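[1] my questions are about this predicted structure, shown below with the sequence.
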Amino acid sequence: MVRHHIKDIGLANKGKLRIEWAAQEMPVLKSIAERFRKEKPLKGIRVTACLHVTTETASLMETLKAGGAEIALCASNPLSTQDDVAASLVKNSGISVFAIKGEDTKTYYRHIKDSLSIKPQITMDDGADVVSTLHKEEKALLKYVIGGTEETTTGVIRLKAMAADGALQYPIIAVNDAYTKHLFDNRYGTGQSTVDGIIRATNRLIAGSVFVVAGYGWCGRGVAMRAKGHGARVIVTEIDPLKALEATMDGYEVMSIKEASRIGDIFVTATGNINVISKECFSVMKDGAIVCNTGHFNVEIDIESLKMLSKTKRIIRDYVEEYTLKNGRRIYVLGEGRLINLAAAEGHPSAVMDMSFANQALCAEYMVKNAKKLQKTVYSVPESIDKEIARLKLKAMGIKVDTLTAEQKKYLQSWEMGT
């Protein structure tokens, strides 16, 4: 059996069925896997993937393996692993996995290093922890790496900062920047799965609640949209005047986080920044306020300050920690401040991850073919890949679109014709 460190190999059969269920909604990735199986574009390529170990990720891993890759997979968040999926990948797919749901920070980074032991040529990241570890602690392995991909907004921000400082040692494609990724995964996937996680963790009614969304990027847009659909009074907090204006014209109330803290019932952070909900916010929240995060890292909620303000803490439900402040008010933190949609729920629906992971697979293929031509910086997904994925998705959905006539093409390419 391949190298692994997982919770229980006995969960493999359950995981296999769940992977099969998710794969039914991933026709684009299936079509790519069929081509990869014939063409083997990744033959002999070693891939270290640091992603949420979910049923959808399993389909991506199997697609890469179909293309000829050797894979080592670790989790990109300590609470995002689905242990039965990890077991199935090891037992049924022959893929090395180092991931256990609820692993501590030390184990999390040990698993990253375990996954790097294959001396990867391609890295596949979600949050840039593998890239960071390579550049800080495993520099000797950089000579093997030809390129990588990055899945999420937070990781892209980190990598662009590295590139700007001249620290990045190999080219990386920002999968998150693809239209077929962030317009759908971030908006519809995060929107549905975040609200799903909140409901599973709390069983609270969303309708009629004051629902505060911090950040109006594509993830924040999706959360606000779904909360509104559930009947909540949605408040958006922002630092960007353009996004604040957009949120206002989308029909939401916009105010400062401090002001919103006084009236909110449920708070969701979606900014990618630190201490968005701070000591000042906790000090004015009403009794029973629920706080959670859907940004990649557990830094958006200042939990250390909350601990200092509190006299007691207890786990009152799975993924729900009750902090009782010194004045008697209670604040509930979900999923330890980590990604609530993966801590308490199952992450994004497979239909949107189909496009996101199709980008990952095709960008890995692109990197193998073009790495020698690329600089040590962060690239957007090639437009041809983005459009091909959209075309394949529409085809799978049975949707037909128009094409330009010769006359229309000529008109768009000319400047002589007017009214």
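    Nice, thanks for sending it over.
[2] switch to C-alpha atoms for all contacts and neighbour counts from now on
    Will do.
[3] how about the lengthiest strand in the chain: buried residues?
    Counting residues, the longest strand in the chain under DSSP state E turns out to be strand 310-317. The neighbour-count check on strand 310-317 (16 or more other CA atoms under 10 Å) flags residue 310 as buried.
[4] which helices and strands sit right next to it?
    Packed against strand 310-317, as judged by 3 or more CA pairs under 8 Å, 6 or more residues apart in numbering; DSSP states H and E, are the following elements: strand 320-325.
[5] before we go on, here's another structure to hold up against the first:
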Amino acid sequence: MMSSVVEESMIRDIGLAEEGNRKIDWVAAHMPLLNQVREQFQKDQPFAGKKVAICLHLEAKTAYLALTIQAGGAEVAVAASNPLSTQDDVVAGLVSRGVKAFAWHGATDEEYHQHLNQLLDFHPDAIIDDGGDLVSTIHSQRPDQLKEILGGCEETTTGILRLRAMDKEGTLKFPMMAVNDAYCKYLFDNRYGTGQSVWDGIMRTTNLVVAGKTAVVAGYGWCGKGVAMRAKGLGANVVVTEVDPIKALEAVMDGFRVMPMNEAAKEGDFFVTVTGNRDCITKSDFEVMKDGAVMANAGHFDVEISKPDLKDASTGVRTVRKNVEEFQLHDGRKVYLLAEGRLVNLASGDGHPVEVMDMTFALQALGLRDIVSGHYSPGLHTLPKEIDLQVARMRLEAWGIQTDELSERQLKYLASWQPE
């Protein structure tokens, strides 16, 4: 059986499995929520007889999610949602544990889409997606498989935007759970996870100090809030750019300066885009940037910093450190792009902290169990509040923290409109 999984997979080198398994074992020791879910899945077997396809950033934490789904009785296959975040040793470790895989670090666009199609050749009954590429591929290229899918879960803000557009058009043909919209996802993963891991990736890659410099954060959603908050904690002067007046006002009242990107471009030492939209930094911004400015993206796709504009504004480009490209502009200034404009926290680091992803992946696993129950109609669905609360309680219990509970009298008071 194991040799069959190895032969059917497309990975860099199965010989890397030992190191990958050490990474997986490390995160497993620090993910008490997912361990609890895994134990329950082993007893209940909610995915028995089902095939689950997972398209996520393939590193140790997502690997342990795949193994948790596998423990619930599923046959599991994985592909990468980002070729630069793929860790070949972790993928090999998964294959050594019976998970089929179609991914390797640095895959070309052609190879990336080939891997997605190989994942769909697996004919899954359910999916977990990151960014919506798997859902998009099924709907646009493999419509015959639509009827095979019981449903799935989506991980990211960008993916939810795409699914919401499909849902509005009536083109989403199977149920998808908007896990990213759960409180225990965006309040903690998006804010604290993104906030820490983005600066981990930037500092690991550049080895530059943050304190005393100006950090420009494009976008003040939950991810942007986290990036700005952590930049402030590292001693940076923080500028926020926004298009939403309410979010801009919130940034001001959180103590940050707010201005248009073309003004912020003149001041920034570090730039982090985290909007989910394209062309946040473009030609006119490159023209006024400081010599030595460093740009990174924390949105799902590599379109937030306009790479075509950057190329046009440059006379040459060279790699000066791993994941650091130096662009020489026409007037002699040099600006730097990290990780090819892809997700800096995963392409240049290990992604979010383990304990944060423990919560997110507990939501994913429990959400997938719910979606395959067959109780959902095609379209985009909100994760049930009960699952959100369950994960919050599990996290508090793992930390040994207790909370108060409402008395019967308090519950009655809250439920009544009449005075006592």
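    Cool, got the structure. Remember, it's a predicted structure, so these values are computed and weren't measured experimentally.
[6] so the longest strand of the first structure matches what in the second structure?
    Counting by TM-score structural alignment, strand 310-317 of the first structure pairs with residues 314-321 of the second structure.
[7] quick one: the matching stretch to the first structure mean distance?
    Here the mean offset of stretch 314-321 of the second structure against the first structure after fitting is 0.4 Å, by mean CA distance after the TM-score superposition for the first structure.
[8] am I right that residue 96 of the first structure is in contact with residue 46?
    No - if you go by CA atoms under 8 Å, residue 96 of the first structure and residue 46 don't touch, sitting 11.6 Å apart.
[9] so between the two, which is more surrounded?
    The residue with the greater number of neighbours, taking residue 96 of the first structure and residue 46 and applying other CA atoms under 10 Å, is residue 96; the counts read 26 against 22.
[10] residues contacting the more buried one?
    Shown in contact with residue 96 of the first structure (CA atoms under 8 Å, 6 or more residues apart in numbering): 2, 3, 4, 71, 72, 73, 89, 90, 115.
[11] circling back to that earlier point, quick one: distance of the longest strand of the first structure to the chain centre.
    With CA atoms, centre = their mean, to the nearest Å as the basis, the distance from the averaged C-alpha position of strand 310-317 of the first structure to the chain average is 29 Å.
[12] let me know the angle separating that strand from strand 320-325.
    With axes from the mean of the first three to the mean of the last three CA atoms, to 10 degrees as the basis, strand 310-317 of the first structure and strand 320-325 are set at 160 degrees to each other.
[13] and residue 240 of the second structure, what pairs with it in the first structure?
    For residue 240 of the second structure, the aligned residue in the first structure is residue 236 (criterion: TM-score structural alignment).
[14] next one: residue 199 of the second structure
    That one, residue 199 of the second structure, aligns with residue 195 by TM-score structural alignment.
[15] I figured residue 93 of the second structure hits residue 25, correct?
    No - between residue 93 of the second structure and residue 25 there is no contact under CA under 8 Å: 10.2 Å.
[16] so who does the most centrally placed residue in the second structure touch?
    The second structure has residue 156 as the residue nearest its centroid, 5.4 Å off, counting by CA atoms, centre = their mean. With CA under 8 Å, 6+ apart as the criterion, the residues that contact residue 156 of the second structure are 130, 131, 179, 180, 300.
[17] what about 10 Å?
    By CA atoms under 10 Å, 6 or more residues apart in numbering, the contact set of residue 156 of the second structure is 129-132, 178-181, 185-186, 190, 276, 299-300.
[18] nearest to residue 208 of the second structure, of these?
    Distance to residue 208 of the second structure, by CA to CA, is smallest for residue 299 among those, at 21.9 Å.
[19] in the first structure, what residue corresponds to the closest one?
    Under the alignment (TM-score structural alignment), residue 299 of the second structure pairs with residue 295 of the first structure.
[20] all good on my end, thank you.
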